[in-house]
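Engineer: okay, structure incoming, though there's no sequence with it:
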């Protein structure tokens, strides 16, 4: 049997090429050919044929039917070509036995390799013949009539890359044979299609120059250089720069051999120096790079750093050689070590960069996946890898030393005089990497690892983060199609956000969408929005976000180090704690460990890229990692342990928040209850203000989480919401204040906590006040008053009456405000509450001023100021001074108004005070200053 995939999928029936009818048959045969002579598990085949979402319940039986029909078409009723691999009585998978001569893709690769060997032997005619024969096997795009599956798409991409490399090699052979004119048209089309392929552009420049078109050759270089600068921010490779310089100086040695020889002879007779002899061609070394991902997107900065390292290394080597020091033996090898969490795209980055840099390393590129973080596989032994490298460099297998040290020394000796690029992908440790590094000054190494290999001497470290929004959307476009993404831009943004910018998650989401071209993006958005099922959705074929994370987490569960089990537990419980990040003291409370032991566990997670800590103060977990951590907690920790841990963390937030607002305003009464929780030491009001600002997002998330939980966690959320009033209201955080109080009111009602409900209604009125929704303010306050009176709670009633009077003034109901405020003053004097009396007098003054009674207003403000000074209430001293200043200005007494506002301003400039009132004070000063034509002076 013979097979063709370099175009439509076809079979040879003994007399003609035929195509399979049903699409599923073609898909099955295509997937088996992609894995020719390897077993493909039945689960994998079903995923390829139907995808996880569309797999019918009878998929197993259907697959057996398709296999049977395919065997009939192949004339293989005995099952010797399409072989069933079994586990017990059941089919575990299927394997298609294929000879190289039977399969056009295998024959193509054989011919290409023969052509390359011809180039290495400097036999360009034979090489060109073999390469033309190889390219003649192509009839169109690979698998062009097969519906897309992940395996088919990947193999088609690989074959297309191989075809392009074969075309490049054939053009090189033609150029060596002097056929520069015949390849010009082809090169023009290829460079237009692949504008950043510098090898193709170099051949185009050479062909143009040999055709007598020096100016066009130089223009081609300028075009490429401009495009590289605009798109990638880099310069052409030194090899291409040298070619440009030689064309610029009309170097005759660039001409075909016979032309160069003629030029040399002419020079001998005319006094022109003869051209130097052509250098002997170095045999072509190993080319082990995997195909670059066609969907690779962004990472321009990281690629630029890698290119710069190698370019500067090359430049320093050339400078050393020109300086006469005998070479570059003293230069260290360039080592770039790229670290990042699982699925962030480290492998794709180095493979993409390596393809761009391949022409700088003519002696070869060595690649190995070290399996440092591969599910189900142990990390490769360095000795095994060295055996692979040595055999690739031409060492006979029987001559490879069994000792790792000896093999490493032999590898360094072989690499010493060569220009090799070594890619060590997915490394487990520095110990695994060190023996695999070349020592030759012309060599470079790119290393990827989840952990930062900090002790790798001489390495430049790059940390790879998730993709920014624009690059994440661009990656989705490349996989799904730009037209489809742009038709639903909001949904595309949502997918990138729900994937957290993680390239692996985006690739999986894109593959799901590509497998269902008629399905709208919003369908996937709906599925990803379900937090409980998001990681299930981010799995397709052999890719799974959960599996990628599991490898890192399992390393801690094995407990190889003393702090590994602490790290595993910390990872799980951090996933249960609400909020975008966590500080060390709160994590210490959450885990119930000592601070030093907690810090050790967290730093282990940072090393493994399961946590991020850019400032060594706070720790952040990626959203998808948080979901995975939460899953592990539910599987491995009891409900009681999880609840107790979260309660410890929330109690720490509450106890510290209560301490902080007390430091900011020690005289203001607040309805708080003592809480038994660890307290973060704050020091003074400035420290309290800084802590509240740093933790605000976490505190808001803690309220939203806690109020939805049963007692006693719900009560912690209610109390935390009450405490946040004294930070959010003075800083005019209206939306946050409204949100937390609305949530907490529902919880208080569910708990039957009337006192908390009344306080929260009062605080919700403050949020409406900041938004000038005074009718809503009045409604909240009147509801709170009913509860206070039912409870006989005088302190709450006093505060709410004051706030209600204020709201009535804003509504222009000044007479009603006076009635309410006099009731409050009477209650304050009866209960002996001087602080409430101070506030009430200020509000009464405002009501009188609103009715046009300035003298009565000033009397109230003076009494309020005196009371505030007696009680030491700095805030209400400021309020009284401000109101007096405004009252004087309304009477046209601008100097007196300016004096009082000047005295009020320093109050609002204190840390932790009512920041929103600074603007009020300045606005009060402005008309006074304008009228008096004097400025307020420096502040």
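Structural biologist: Nice, thanks for sending it over. Computed from a predicted model, the values in this text were never measured in an experiment.
Engineer: rest of the way, CA atoms for contacts and neighbours
Structural biologist: Fine.
Engineer: mind listing what's buried along the helix or strand hosting residue 117?
Structural biologist: For residue 117, the element it lies in under DSSP states H and E is helix 104-120. Of the residues in helix 104-120, 104-120 count as buried by neighbour count, 16 or more other Cα atoms under 10 Å.
Engineer: the helix or strand following that helix - contacts with which helices or strands?
Structural biologist: Later in the chain than helix 104-120, the nearest helix or strand by DSSP H and E is helix 124-135. The helices and strands touching helix 124-135, judged by 3 or more Cα pairs under 8 Å, 6 or more residues apart in numbering; DSSP states H and E, are helix 104-120, helix 150-176.
Engineer: could I get the ones you listed as TSV with distance to residue 533?
Structural biologist: TSV is the format used below for the helices and strands packed on helix 124-135 (distance: least, Cα to Cα, whole Å):
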stretch	distance to residue 533
helix 104-120	40
helix 150-176	22
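Engineer: of these, which is nearest residue 368?
Structural biologist: helix 150-176 (17.7 Å; Cα to Cα).
Engineer: let's bring in a second model and compare:
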């Protein structure tokens, strides 16, 4: 219910039906295992002046809801003399779980157990997928419940930030609090938390500016001054009487080690790689690099292995997404904030980092590394810490590093991955369409996960329909998008690294990819590339080798380079985008004959 209404059973998504049926289902779920009277359902669905057919329509919607349930579950919905009752077991309804976790988090926070509070609050807040029942018509009951639940969500967000401050992690609270006061400028508690957070990060001016914004919002909308508590906080900041959370370079002790790994997801068809990686991570002090093509599931394998060995690193696990963290110094400062350390500037960040980790046993995961330069600042001499890296290129110049390549899945494993998400019965009904889907997704786990999400969202449509859509090369990359997952963005990342590089060979590699990647055959020779970019054979070979290193092409002896179908479509996409902007990627190039 914490988003669009979704019902799942047996690994599949159940049909929620038309709007009024969804409203009926939502109303029953708001009173799980309790009887909802007929008159309340009719008023919720049709208001104070229902049609004469309302009772009959209600029975129709209830019948459709029962029919949507799996046969063995249809006794969950029963008619009673005064209404309907939908049986819901403990832990089955995300709304119930969220309310329980929010209450437990608040209780833990009040008892001074900040780490427990943070864990419970983040578990509950992670269940939200959008606005509550965003695709359901709101009658008076649903609307009133939504107001209450939305208020609880905001309080839980504030409680989470309060817990982060109690754990000396103000940097993690900053962005959520800025978003909170922007969306809800009249919440004084959020403004107070933001002021305390900025002060803890030594941004006194920012804290005072936040108070001024809060005061202005309250005066403009309500015509009132801030509450006394917020005014006292303002005075304490003005007089520098508010104790900062951290005054020296330090890091959290064993009582509160950082646990920053993303949640683990199901890994299918990678049993051998997962076993190998887990074994390597079990010996602290190494650098381990998981590399392979974009979309091959490197991060999923790495995160799963990291969780499996987490207990061998008692001082915690750091996680940095290098693609999102910005330049190297910014990424290093982010890692230091995760350790609770403060530095005076990026020029000394690497020294502080090494000092903090010197006697620690920590696992440092660096996700989405583009090159060796991003990784080197995180390497430590500590024998107890391990650095785990995921990247497209192999990063072969890192001495002493262990390397594990993760490529596309096998066909059978790809079908198992699809089956895990959409159910085996659906694939067994259309085996040829399922095989085509695997082929068109290039056996890449990311593409398969997106295809599975598309199938789950349209449970009443045949698998063949999606396979036919993907069969159209002009729209395949457009079709392989679902919510926040997009294959195009993942595939494009290594190309963007080459195109934006300061090295001539990288920019030439990007040009070769644009000009020769779209070739229908998907395979080119060195001579083809030399003619296309009018370059010297030696430099063109080095450019082609860079494409192989970035997993954008493969090599076939003695002198052939091959582009997989999805890479070929990406090259066409990039070339078309540049053509629309009036760019051709290099004035010396000419088309291949």
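Structural biologist: Received it, and whenever you're ready, just let me know what you need. Everything numeric here is computed off the predicted structure, so don't read it as measured data.
Engineer: nearest to residue 31 of the first structure, of the helices and strands packed on helix 124-135 of the first structure?
Structural biologist: Closest among those, using Cα to Cα: helix 150-176, at 6.1 Å.
Engineer: the closest one vs helix 104-120, what angle?
Structural biologist: Using axes from the mean of the first three to the mean of the last three Cα atoms, to 10 degrees, the inter-axis angle of helix 150-176 of the first structure relative to helix 104-120 is 30 degrees.
Engineer: find me the equivalent region of the following helix or strand past helix 150-176 of the first structure in the second structure.
Structural biologist: Going down the chain from helix 150-176 of the first structure, the next helix or strand is helix 180-193, by DSSP H and E. Counting by TM-score structural alignment, helix 180-193 of the first structure falls onto no part of the second structure.
Engineer: quick one: contacts of helix 180-193 of the first structure?
Structural biologist: The contact list for helix 180-193 of the first structure (Cα atoms under 8 Å, 6 or more residues apart in numbering) reads 171, 174, 197, 200-201, 203-204, 207-208, 210-211.
Engineer: so for it, what gets flagged as buried?
Structural biologist: Here helix 180-193 of the first structure shows 180, 183-184, 187, 190-191 as buried, counting by 16+ other Cα under 10 Å.
Engineer: just the strands in the stretch 1-150 of the second structure please.
Structural biologist: Ranges of strands within the stretch 1-150 of the second structure are 7-9, 12-14, 35-37, 77-80, 83-86, based on DSSP state E, counting those that start in this stretch.
Engineer: how about those, which one is nearest residue 542 of the second structure?
Structural biologist: Closest to residue 542 of the second structure of these, according to Cα to Cα: strand 12-14, at 48.1 Å.
Engineer: elements contacting the closest one?
Structural biologist: strand 7-9, helix 445-457.
Engineer: kindly present the ones you listed as TSV, with separate columns for distance to residue 84 of the second structure and mean neighbour count.
Structural biologist: Output for these, formatted as TSV (distance: least, Cα to Cα, whole Å; neighbours: other Cα atoms under 10 Å):
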stretch	distance to residue 84 of the second structure	mean neighbour count
strand 7-9	18	13
helix 445-457	27	23
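Engineer: before we move on, the earlier item: state the pair within the contacts of helix 180-193 of the first structure that is farthest apart.
Structural biologist: Largest separation among these by Cα to Cα: 197 and 211, giving 21.4 Å.
Engineer: okay, which residue is most central for the first structure?
Structural biologist: Central residue of the first structure (Cα atoms, centre = their mean): residue 466, 1.4 Å from the mean position.
Engineer: ok now do the equivalent of that one over in the second structure, which residues does it touch?
Structural biologist: Here residue 466 of the first structure is matched to residue 408 in the second structure, going by TM-score structural alignment. Each residue near residue 408 of the second structure by Cα under 8 Å, 6+ apart is listed here: 293, 296, 442-445.
Engineer: so where do the strands sit in the stretch 401-550 of the second structure?
Structural biologist: Counting by DSSP E, counting those that start in this stretch, the stretch 401-550 of the second structure has strands at residues 402-405, 481-482, 485-486, 523-525.
Engineer: what's the closest of those to residue 422 of the second structure?
Structural biologist: Smallest distance to residue 422 of the second structure across the strands of the stretch 401-550 of the second structure (Cα to Cα): 14.7 Å, for strand 481-482.
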